[in-house]
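Chemist: This is a predicted model, with the sequence first.
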Amino acid sequence: MTLPSKTAILDRINLPSDLREVDDRDLPQLADEVRAAMIDSVSRTGGHLGAGLGVVELTIAIHKVFNTPDDRLIFDVGHQCYPHKILTGRKGRMTTLRQEDGLSGFTRRAESEYDPFGAGHSSTSISAGLGMAVASKLQNKPRNVISVIGDGAMSAGMAFEALNNAGALGARQIVILNDNDMSIAPPTGAMSAYLARLASGRTYLEVKDFTKKITSYLGKSVDRAISRAVGHARGFVTGGTMFEELGFHHIGPIDGHSFDNLLPVLRNARDHGRGPILIHVVTQKGKGYAPAEAAADKCHAVSKFDVVTGHQAKAKPNAPSYTSVFAEALIEEARHDDKLIAITAAMPSGTGLDKFEDSFPGRCFDVGIAEQHAVTFAAGMATEGMKPFCALYSTFLQRGYDQVVHDVAIQGLPVRFPIDRAGFVGADGPTHAGSFDTTYLTTLPGFVVMAAGDEAELKHMVRTAADYDEGPIAFRYPRGEGTGVEMPKRGEILEIGKGRIISEGSKVALLSFGTRLSACREAASMLNASGLTTTVADARFAKPLDHDLIRQLASHHEVLITIEEGAAGGFGAHVMQFLVNEGLLDHGLKARQMVLPDIWMEQAKPEIMYKKAGLDSDGIVNTVFRALGQERVSTGTGTIG
């Protein structure tokens, strides 16, 4: 593809109503212009590139055919929504994508009336669309509801639950299955396109309804047999038998980059469709941009890049990432224990398990976008004496919480949970922030919950988890680089429930859980300089707590501050409960908890987010002075008490 130097058609389009005035013959040129605009904006901001490139024609066709925003368009996950944003009044702000105070990288209700449902996690679009369709029917507001879902997202149980319910309800809903991995045979030639148009047209649908009326007179058993025979016959040609059995009228597969295919099918679905319809569209992730088409991941997520070469501008890291440290540590432990197994839910590269799979291909399992299944799959392995590490992002572990409780914790099974992306994650904003795992795991009896203070500690926790067979154990760590500490060749086995003292003072105690440890060190230096000698401790464990360490800190300091990268109700809450129950607050100890604020923190660089949250070194110092009832005074060289 040669990127157009002008955007003559796109310049005239501010909203989908403008798009509907464009002649069908000009849509391929518009697709080139939208693709070029998207590439240009993402090259400046970074973001999700490949998915959006793959749905340019599909997005244009939907907005061309349907009357959005009155007709509802829901994108699953939202990685692919950039062309949609360009066409719905936001093209002038695309250079703010995923930036502080800028556009979200996902669909978001507060951002535009063209985003009827916010996304960030997968497999929700069919359920949400069905809810909208039924609500519209109940309110006598006829409208089309279109849910666009990828073939990967279809692997989640929630998608099938929604399909099953939609088929039973017979609601007016259009589901577009965006198959961008060629997992189902793509269409070839004019015949497939013709069959798709025929199957979506008035004649086919009227004949189908007429056949149902005729066979109904012959009795239910005959009616059911003939209907299934017709469905299976057409399914043999088009691949739609499963969806037909769920109650959907299935169309496709069709070429998702051909307006000649897309427009008539969508118009037929709009004008003649009855009940739920599933349109199977085959697209190419990264379509139209050679560097993306050539990349193994089709440039799913990129940093800023050169448009001509596709070369991404990635700063040289000062220290290894936590994710890579985890992966290397797990590989090392697997060399010593052939029962060690790795499991992920469609995030092999994001969790570092692609490296593990390279070393142990028979011991690594990617179960697809199916966190609930991943957890119970791991539980089943644990019952047979294996040592499963179920590696998930914090925000995605939430999706399997019932299984964590019922299938793992209640049975006391030794499933290991490496929890990546703990705390703020930056440009992905609130949908991907790892805010809640400490809170929801420490409530479970028998669970061991750890957090790494630095990358060396992460190595220790991987080995500790591998060695621990008494029950479930989890350890959390953030996105991004480590702190540059000296790394052991292999981790050490930590004593369960024991923290460590980093530095000692007598006035203030800072008890850190997780990688705010570095901010605590900086805060201690500032406090020491102001005459408030400060102890820094690394809790390591939120459950079980190190009671001896807490008693020591409470008994020998005037102020005790707990600091964590999680929501209220987590580590600090358990420390406070212990202090109260032990009477350690009865003698004037000034105890404070520092947690993530009770808001949905908007996207920004992580360091900015932590500063806004008051969890940077300056915020910690301010908390100490407030606890002491003192004010900090600014000077020419800094701030003192």
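Modeler: Good, I have the coordinates. Numbering: from 1, shown residues only.
Chemist: C-alpha from now on. contacts and neighbour counts both.
Modeler: OK.
Chemist: you'd agree L553 is up against H547?
Modeler: No. Between L553 and H547 there is no contact under Cα atoms under 8 Å: 9.9 Å.
Chemist: Give me the buried positions along the helix or strand hosting V462.
Modeler: Applying DSSP states H and E as the criterion places V462 in helix 455-467. Going by neighbour count (16 or more other Cα atoms under 10 Å), the buried part of helix 455-467 is 455-466.
Chemist: likewise stretch 563-583?
Modeler: 563-576, 578-579.
Chemist: in this protein, which residue is closest to the centre?
Modeler: Nearest residue to the geometric centre of the chain (Cα atoms, centre = their mean): H121, 4.6 Å.
Chemist: Would you confirm that it contacts T431?
Modeler: Yes. With contact defined as Cα under 8 Å, H121 reaches T431; the gap is 7.3 Å.
Chemist: of L553 and H547, who's got more company?
Modeler: Taking other Cα atoms under 10 Å, L553 and H547 do not tie; L553 has more neighbours (25 against 16).
Chemist: Name the next helix or strand downstream of the helix or strand encompassing the more buried one, please.
Modeler: Using DSSP H and E, L553 sits in helix 547-556. Counting by DSSP H and E, the next helix or strand C-terminal to helix 547-556 is strand 559-564.
Chemist: Below is structure B, check it against A:
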Amino acid sequence: MAQLPQTPLLDTVHTPSDLRQLPASSLRQLADELRAETIAAVGVTGGHLGSGLGVVELTTALHYVFDTPSDRLVWDVGHQCYPHKILTGRRDRIRTLRTGGGLSGFTKRSESEYDPFGAAHSSTSISAALGFAIANKIAGKPGKAIAVIGDGAMSAGMAYEAMNNAQGAGNRLVVILNDNDMSIAPPVGGLSAYLSRIVSSREFLGLRDLARRVAKKLPRPLHQAARKTDEFARGMAMGGTLFEELGFYYVGPIDGHNLEQLIPVLENVRDAEEGPILVHVVTKKGKGYAPAEAAADKYHGVQKFDVITGVQSKAPPGPPHYQNVFGAQLVAEAASDPTICAITAAMPSGTGLDAFAKAYPERFFDVGIAEQHAVTFAAGLAAQGMRPFCAIYSTFLQRAYDQVVHDVAIQNLPVRFAIDRAGLVGADGATHAGSFDVTYLATLPNFVVMAAADEAELVHMVHTCALHDSGPIAVRYPRGNGTGVALPATPERLEIGKGRIVREGKKVAILSLGTRLAEALKAADALDARGLSTTVADLRFAKPLDEALIRKLLTSHEVAVTIEEASVGGLGAHVLTLASDTGLIDAGLKLRTMRLPDLFQDQDKPEKQYAEAGLDADAIVDTVLKALRHNSGSLVEEARA
């Protein structure tokens, strides 16, 4: 076990109320110890490192200045909250991060009163904090709401929608813009730090308010000119004109690692009558840990690592990751088709599109954290004759559902959706699980929805997408490594709506969609050993269904089971509907549907999650045996049983 860091001062801080008893002069030592503890903990668990190290001083200052949890602190996205968890009564469990039964890797309401709002998707903090602030205003409560939002999260329109609506919150709302890429403002220097402190001071705000009241008594042209002069002068100095136009009083930029600057500015903001206020804080991802500072992108999310060397644990060599199989095949398709282009929403490496970006930079588009825009942008490209691939994680595509319906499906535009992280995702838990895409896409007219059973199937499906021009088409595939099958030298164009028989049997039929196929084959081995001859089919398509194959299997086997890594309303529901519409139910059909349970599953190892969900080989065998114990009765009676 790695040696624990020496943290004598941090050992005395169990909650922020303890922190607020310390003299300001000791906060530097506390922050250093907090950083060391964060590094040591993530070295054991893995997880998000660079972003958390970048906000150690900011986290310390916020809990020191504001009266949390009465003042509501909302983190955006939430993956930078490990130091926050250490300071808010969860240090004794910090080495359980992202493990089964342990702490979530994000903020979570059920975990602590210091997590007033759960977050793992981007750009929600200002809207949520505005809700807290307005609720306090209506109830006459004094508490403030503080939203900490990263500059990447500011690329989403939702953040600006919230800011445009925030004026009514007044000084109850504070937004901290955590700029860790130096992407908005010039580098922080002594002059900008001095200006930030001055313009956030009570004296300056009071003088500004007096000037504003005097200006209102001037003729309107002079009043407007005075207002614009004030905003323009501060905007020229500090880059805050955009935020001023949205109704925020802008302070910054300030050095997010200098507690001597942070504390007085935040105290001024806390006590200000002006509002809402945006404080622009410049930080460095990975701050204080040399390996993370040197390669912040690689230390955004990490495996377990050696704290001394920074070397991350490596999984044993295995099959390629699905995302990389997708990326490589898309590059191959684009080599012979100049109309193919690729779109991602701030996840080029996570979706495997970094290879495409390198090969065809003029046809690659990273639109930032803006999934809604990504989908409609793809629709526009498709309408003008391009062949766009929109690669978005299943859980993030949920954010663009109206655009999928209105801008793509209704117009029957051939947008290709590459849906990564389908199914359960392990350590990231419920917020990142791809549970619902089969249901929310297969219900739409005009859509084709495929699920790859392995990496070879994914190659065929990417090729099929590239050649499909008659409407929208989607392929879903999971996180992590493939199964190890050989990749085809030449991809095959699949016939739309046609499945395949993988294994022939006579008594039991397992109809699989996606990568549960491997478990279906294991279950077939176990059933055959019991004398129950089993057919296994890979349906490939959730929509359109291979109706001929499904009817054949349902009518020629005593028991049929569907299985999918998706929620209720997906493949099983569509097969049940087919059975109902074609009268098979009246024939006493024995059909069972296996899908994800109607709950949000917490983080754990994927194999444990699927076992808990009842979607492994043992569960398939159990489902078949239970069905065979009922020798008669209609489907309706079986469902009631």
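Modeler: Yep, that arrived. Given the structure is predicted, the values throughout are model-derived calculations rather than measurements.
Chemist: Return the distance of F326 of structure 1 relative to A466 of structure 1.
Modeler: With distances taken as Cα to Cα, to the nearest Å, F326 of structure 1 is found 12 Å from A466 of structure 1.
Chemist: neighbouring contacts of whichever helix or strand T395 of structure 1 is part of?
Modeler: Using DSSP H and E, T395 of structure 1 sits in helix 394-397. Helix 394-397 of structure 1 has contacts (Cα atoms under 8 Å, 6 or more residues apart in numbering) with 121, 371, 419-422, 431-437, 476.
Chemist: Can I get these in TSV including secondary structure and distance to S506 of structure 1?
Modeler: Formatted as TSV, these follow (DSSP: H, G, I helix; E, B strand; the rest coil; distance: Cα to Cα, whole Å):
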residue	secondary structure	distance to S506 of structure 1
H121	coil	46
E371	helix	46
I419	strand	34
D420	strand	35
R421	coil	34
A422	coil	31
T431	helix	41
H432	coil	39
A433	coil	35
G434	strand	33
S435	coil	32
F436	coil	33
D437	helix	33
R476	strand	30
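Chemist: Can you lay out those as TSV showing distance to I277 of structure 1?
Modeler: Listed next are the contacts of helix 394-397 of structure 1 as TSV, based on distance: Cα to Cα, whole Å:
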residue	distance to I277 of structure 1
H121	23
E371	27
I419	38
D420	38
R421	37
A422	39
T431	29
H432	31
A433	35
G434	36
S435	38
F436	37
D437	38
R476	42
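Chemist: can you tell me which two in these are farthest apart?
Modeler: Pairwise distances across those peak at 19.8 Å for H121 and R476 (criterion: Cα to Cα).
Chemist: Please flag which of the buried residues of stretch 563-583 of structure 1 sit within strands.
Modeler: 563-564 (DSSP state E).
Chemist: Among the buried residues of stretch 563-583 of structure 1, which one lies nearest to G638 of structure 1?
Modeler: I563 (23.3 Å).
Chemist: Which residues are in contact with R640 of structure 2?
Modeler: Taking Cα under 8 Å, 6+ apart as the definition, R640 of structure 2 has no contacts.
Chemist: Return the distance of it relative to A619 of structure 2.
Modeler: Applying Cα to Cα to R640 of structure 2 and A619 of structure 2 gives a distance of 19 Å.
Chemist: And for E33 of structure 2?
Modeler: According to Cα to Cα, E33 of structure 2 stands 47 Å off from A619 of structure 2.
Chemist: Run the chain-centre distance for stretch 51-63 of structure 2.
Modeler: Going by Cα atoms, centre = their mean, to the nearest Å, the spacing between the C-alpha centre of stretch 51-63 of structure 2 and its chain's C-alpha centre is 22 Å.
Chemist: equivalent range in structure 1 for it?
Modeler: Mapping stretch 51-63 of structure 2 onto structure 1 (TM-score structural alignment) gives residues 51-63.
Chemist: quick one: contacts of the matching stretch?
Modeler: With Cα under 8 Å, 6+ apart as the criterion, stretch 51-63 of structure 1 contacts 16, 19-20, 27-28, 31, 34-35, 38, 79-84, 87, 180, 256-259, 262-263, 266, 283-289, 300.
Chemist: Next, check the residues you listed against the helices and list the overlap.
Modeler: Counted as lying in helices by DSSP state H, out of the contacts of stretch 51-63 of structure 1, are 16, 19, 27-28, 31, 34-35, 38, 82-84, 259, 262-263, 266.
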